[in-house]
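*Asks:* I'll drop the sequence and a predicted model, then ask my questions.
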Amino acid sequence: MTEGPWHSFAEAQNAFDCISPGETRVEELPALGLSLTANPNVILLNYSDVLRRFVPVSLNGSLDIAPGVLECIAAKAACQGYEIEQRVVERKRYGNFWVDFLNFERKVDIAGWRFQGILLVKDNRVIYKLSGGQPVIREREENRNPLGPLQGIGESHLLSAW
């Protein structure tokens, strides 16, 4: 789980939906729960990071890139990119306590969500936004060790002999 201002994927997406490229100023973002300098898990993207993320490696003549991205690329160092990632994932063990405790079998349910967003900012104004992620995460892990607590002993003795 990563810290962040939102408690659900929908809340994060709603905050991003309130951002209007070309109109929203950086000073307005904290009201949406998004402070680019105080929020955890905000990655600063420099000019080359923006190029790597938005410009394809093999240019086959034509470029079909969003106008906000082109404006940022043209501005070079005058444009700053921000990548925001928040994920909330809970792991809950289930099954027989003793079988799990003695390391014979471990069953885990994994549930949560993951949100990713990118903002490009020039002259203290958002000029481009992009969001995505995984609204619902549902996974199940099962690990079986037929020898239980003795499962790794042979490996550790072999490695310590070297």
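*Replies:* That came through, no problem. Numbers count the residues shown, from 1 in each chain.
*Asks:* CA atoms for contacts and neighbours, from now on please.
*Replies:* Noted.
*Asks:* which stretches of the protein form strands?
*Replies:* 42-45, 79-94, 105-122, 125-144 (DSSP state E).
*Asks:* List the contacts of residue 92.
*Replies:* By CA atoms under 8 Å, 6 or more residues apart in numbering, residue 92 lies in contact with 108-110.
*Asks:* ok, back up a step: could the strands of the chain go into CSV alongside distance to residue 67?
*Replies:* Putting the strands of the chain into CSV (distance: least, CA to CA, whole Å) gives the following:
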stretch, distance to residue 67
strand 42-45, 18
strand 79-94, 14
strand 105-122, 11
strand 125-144, 8
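*Asks:* Can you check which of those strands gets nearest to residue 10?
*Replies:* strand 125-144 (7.6 Å; CA to CA).
*Asks:* and that closest one, which residues are buried?
*Replies:* Neighbour-count burial for strand 125-144, counted by 16 or more other CA atoms under 10 Å, picks out 125-129, 131.
*Asks:* Nearest to residue 84 among these?
*Replies:* Taking CA to CA as the measure, residue 84 sits nearest to residue 131 out of these, at 9.1 Å.
*Asks:* Hmm, residue 139 and residue 112 touching each other?
*Replies:* No: contact criterion CA atoms under 8 Å: residue 112 and residue 139 do not qualify, at 9.4 Å.
*Asks:* Quick one: residues contacting residue 121.
*Replies:* So residue 121 contacts 26, 72, 79-81, 127-128 (CA under 8 Å, 6+ apart).
*Asks:* Nearest to residue 98 among these?
*Replies:* Using CA to CA, residue 81 comes nearest to residue 98 of the contacts of residue 121, at 49.8 Å.
*Asks:* Do I have it right that that closest one meets residue 48?
*Replies:* No: shown here, residue 81 and residue 48 do not form a contact pair, counting by CA under 8 Å, at 10.3 Å.
*Asks:* Presented hereafter is structure B, for comparison with structure A:
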Amino acid sequence: MHRITYLRKVPFTKYLISFLLFVSGLYFLIYQNIFFGLLFAVIGFGLMKTEGSQIDFQTQKYRNIQSIFAIHVGKWKPLPVFDYVSVFKTTEGKRISVATASTVMREEIYEVNLFYENSKRITFYKTTNKEDAFKMAMNFHRSLNLKVLDATNAQNVWVTT
């Protein structure tokens, strides 16, 4: 395994809406109004974008990425020497606004964090599935020979040593 790539999943409805906006924008751009065409196309294109991370073990570098249509963009940084990997349980809020009303939807997520220099960390992976988070942590355990810390409960427990 030379490179690990994580991309945050885009909900199907968001992807569908962004695709429809993009295609509508192209239609307006060609047949109707250039301004509305560009506006719809840019909004649709922007909604298709997703975020993530990559680690390249061959070059010993990592980067946070923006991705669209499997094209990843981000600045490579030197990979630090990691001390351990942690699976951490937290909640993440997403603000949803419609006209004059807005609300925050909270979701329980699991983060896979790589720690280095005692307390610095890189959050590499986020998921709503605990088993999925531990599978990713075990990949880092095997690839980088790191200890795995279970920080999903009040009492932290070392899963591997």
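*Replies:* Cool, got the structure. The structure displayed is predicted, hence computed values, not measured ones.
*Asks:* TM-score of the superposition?
*Replies:* Put the two chains on top of each other and the TM-score (TM-score structural alignment, normalised by the length of structure 2) is 0.24; 67 aligned residues with a CA RMSD of 5.4 Å.
*Asks:* Which one of residue 81 and residue 48 of structure 1 is surrounded by more residues?
*Replies:* residue 81 (23 against 11; other CA atoms under 10 Å).
*Asks:* I'd like to know how far the more buried one sits from residue 94 of structure 1.
*Replies:* According to CA to CA, to the nearest Å, residue 81 of structure 1 and residue 94 of structure 1 sit 42 Å apart.
*Asks:* Can you name the residues that contact the nearest residue to residue 121 of structure 2 once chain neighbours are set aside?
*Replies:* The shortest distance from residue 121 of structure 2 to any non-neighbouring residue, by CA to CA, 6 or more residues apart in numbering, is to residue 115 (4.3 Å). Counting by CA under 8 Å, 6+ apart, residue 115 of structure 2 touches 82-86, 121-122.
*Asks:* at 7 Å instead, please
*Replies:* By CA atoms under 7 Å, 6 or more residues apart in numbering, residue 115 of structure 2 lies in contact with 82-85, 121-122.
*Asks:* C-terminal to whichever strand or helix holds it, what's the next element?
*Replies:* According to DSSP states H and E, residue 115 of structure 2 maps onto strand 101-116. As assigned by DSSP H and E, the chain's next helix or strand after strand 101-116 of structure 2 is strand 120-127.
*Asks:* Tell me which other helices or strands that next one touches.
*Replies:* strand 101-116 (3 or more CA pairs under 7 Å, 6 or more residues apart in numbering; DSSP states H and E).
*Asks:* Buried residues of the strand it packs on, list them for me.
*Replies:* If you call a residue buried by 16+ other CA under 10 Å, then strand 101-116 of structure 2 has these buried ones: 109-116.
*Asks:* just stretch 52-69 of structure 2 next, same as before
*Replies:* 52-56, 61-67.
*Asks:* Farthest-apart pair in those residues, please.
*Replies:* So, the buried residues of stretch 52-69 of structure 2 by CA to CA: farthest apart are 61 and 67, at 17.8 Å.
*Asks:* Take the buried residues of strand 101-116 of structure 2 and lay them out in TSV including distance to residue 14 of structure 2.
*Replies:* Output for the buried residues of strand 101-116 of structure 2, formatted as TSV (distance: CA to CA, whole Å):
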residue	distance to residue 14 of structure 2
109	20
110	22
111	23
112	25
113	27
114	30
115	33
116	35
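*Asks:* Identify, from those, the entry nearest to residue 136 of structure 2.
*Replies:* Distances from residue 136 of structure 2 to these, taken as CA to CA, are shortest for residue 112 (7.4 Å).
*Asks:* which residues are contacting the helix or strand encompassing residue 134 of structure 2?
*Replies:* Here residue 134 of structure 2 sits within helix 130-144, counting by DSSP H and E. If you take CA under 7 Å, 6+ apart as the criterion, helix 130-144 of structure 2 is touched by 85, 87, 110-112, 127, 146-148.
*Asks:* C-terminal to that helix, what's the next element?
*Replies:* strand 147-151.
*Asks:* Other residues contacting whichever helix or strand comes after that next one?
*Replies:* As assigned by DSSP H and E, the chain's next helix or strand after strand 147-151 of structure 2 is strand 157-158. Where contact means CA under 7 Å, 6+ apart, the residues beyond strand 157-158 of structure 2 that reach it are 148-151.
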